[in-house]
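Chemist: Next come a sequence and a model predicted from it.
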Amino acid sequence: MKLAVNEKEFSIEQLLGKGKGGYSYLVSDGEKEYVLKQIHHEPCDYYQFGNKIEAEVNDYKRLDSIGIPIPKMIDVDIKNERILKEYIEGETIYQLVLNDKMQAEYIEQAKAMCKLLYPANTNIDYFPTNFVVQDGIIYYIDFECNNYTEEWNFENWGIKYWSKTPEFMEYVHNYK
């Protein structure tokens, strides 16, 4: 199967995951691999959306200006609600926790991100599926961000899912 971004076709290699706002696919143009995010409009009872494609672009610009390690946004197809971004190959923090390969340095890197985010009045989605480790560096592979609130910061919410806590194990049991 193929999907196009602004009329350039990409072959779907695999579904990487489904989030609140879209489906992410590993795609190829025959030479290089990318991530193609297809926005969806399925209901989400715990999150309110405006214009999703516009929010993705704005959030990308916001995170990039703050200096958060994220994949490069390569192209945006407004009409078809698709985003093409750099593919960061590696295991997610979720996979590392699940397979007992998590390292303390990754938590330290997340805290370093927070030192950039909080003064910029910004929270990201700290859930561990949103972070990939490549060559020892964690990348936030989602672009979602919101104005800072203490309730949803890393220390009060995100950290609960960065080790085999009861919250993490409940998620594993109920959703995977």
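Modeler: Okay, I see it. Computed from a predicted model, the values in this text were never measured in an experiment.

Chemist: CA only for contacts and neighbour counts going forward, please
Modeler: Noted.

Chemist: What number of residues are in the vicinity of residue 12?
Modeler: Per other C-alpha atoms under 10 Å, the neighbour tally for residue 12 reads 18.

Chemist: in which helix or strand would I find it?
Modeler: strand 8-18 (DSSP states H and E).

Chemist: In that strand, which residues are buried?
Modeler: 10-12 (16 or more other C-alpha atoms under 10 Å).

Chemist: And for stretch 139-148?
Modeler: 139-145, 148.

Chemist: Skip the chain neighbours and tell me the closest residue to residue 67.
Modeler: Counting by C-alpha to C-alpha, 6 or more residues apart in numbering, residue 116 is the residue found nearest to residue 67 once chain neighbours are left out, at 7.4 Å.

Chemist: Against residue 72, how distant is that neighbour?
Modeler: Per C-alpha to C-alpha, to the nearest Å, residue 116 is found 19 Å from residue 72.

Chemist: swap in residue 58?
Modeler: Shown here: residue 58 relative to residue 72, a distance of 13 Å by C-alpha to C-alpha.

Chemist: Pasting the second one now:
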Amino acid sequence: MERRVIAIGAEAVLYLENWLGITVLVKERVPKGYRRVEFDNYLRKLRTINEARAMIRAAELGIPVPRVFDVDLVNMRIRMEYLRGVSLVKLLMAGATNDVLNYLRIMGGYLGLLHGDGVMHGDPTPANALVVDSKLYMIDFGLSEFLGRRPSPEDSRALYKMGIDLNVMLRSLEALRKDESQELFRAFYDGYVETLGTELASRVRNYMVRIRRMVRYAIR
């Protein structure tokens, strides 16, 4: 099959292609003319490596993600499993059903596993969760980051970064379903606590609250 573009994002193009006899999803980070060539190449390579590493590590932690088949650091491409499913956003917009709340709890559990291992997703929103045959997958690790260590309750730098991830999720829920955002986030946070632990999760949530206060102050 010829390449079929299915999405064009801020930093990458997603397309389908036939690779070794199977249909795969390819994420290709394209050059940005407004950046210096050396910096652009460095940034695209770094993000490609981090994304592939994060997906592989997530799978090792038991988190359902698309399988990584090939990483091309010359053309900044990742070939991965093509999943046919329904975005959690679509389900969420149809209503805060028990199934949706359960998926949010599961997603929170996934993020707790990542954070406990020192991996930041970078963009943990319902748009980056896909339901395939009633199974929730996490996708799009393009902004992921590795701390290089397991976080502790005294690790302020790690707690801050983890708090940013939580805030991204809460803000996305507020944008999608403002009136029900607290109930939805509670389900997500319950799953987060289950896998990360009460003490560390509570510390992260405190940092999230501080981050939200700083943002409100900055935009006044």
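Modeler: Done, it's in. Because the structure is a prediction, the values reported are computed rather than measured.

Chemist: where does the TM-score land?
Modeler: Between these two chains, after superposing, the TM-score reads 0.70 (TM-score structural alignment, normalised by the length of structure 1); 153 aligned residues with a C-alpha RMSD of 3.0 Å.

Chemist: ok, back up a step: tabulate the buried residues of strand 8-18 of structure 1 in TSV, adding columns for distance to residue 128 of structure 1.
Modeler: What follows is the buried residues of strand 8-18 of structure 1, written out as TSV (distance: C-alpha to C-alpha, whole Å):
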residue	distance to residue 128 of structure 1
10	27
11	27
12	24
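
Chemist: Show me where structure 1 has its helices.
Modeler: Using DSSP state H, the helices assigned to structure 1 run over residues 52-66, 93-98, 104-117, 166-175.

Chemist: Select, out of these, the one closest to residue 159 of structure 1.
Modeler: Taking C-alpha to C-alpha, helix 104-117 is the member of the helices of structure 1 nearest to residue 159 of structure 1, at 8.2 Å.

Chemist: and the angle for that closest one with helix 52-66?
Modeler: Relative orientation of helix 104-117 of structure 1 versus helix 52-66 (axes from the mean of the first three to the mean of the last three C-alpha atoms, to 10 degrees): 100 degrees.

Chemist: quick one on the thing from earlier: looking at the buried residues of stretch 139-148 of structure 1, which are in strands?
Modeler: Secondary structure assignment by DSSP state E places 139-140, 145 of these in strands.

Chemist: if we take those residues, which one ends up nearest to residue 25 of structure 1?
Modeler: Closest approach to residue 25 of structure 1 among those (C-alpha to C-alpha): residue 140, at 16.4 Å.

Chemist: what residue of structure 2 matches up with the closest one?
Modeler: Applying TM-score structural alignment, one finds that residue 140 of structure 1 aligns to residue 138 in structure 2.

Chemist: hang on, its match packs against residue 130?
Modeler: Yes: here residue 138 of structure 2 reaches residue 130: they are 6.4 Å apart, a contact under C-alpha atoms under 8 Å.

Chemist: Need the overlap of contacts for the two.
Modeler: Common contacts of residue 138 of structure 2 and residue 130 (C-alpha atoms under 8 Å, 6 or more residues apart in numbering): none found.
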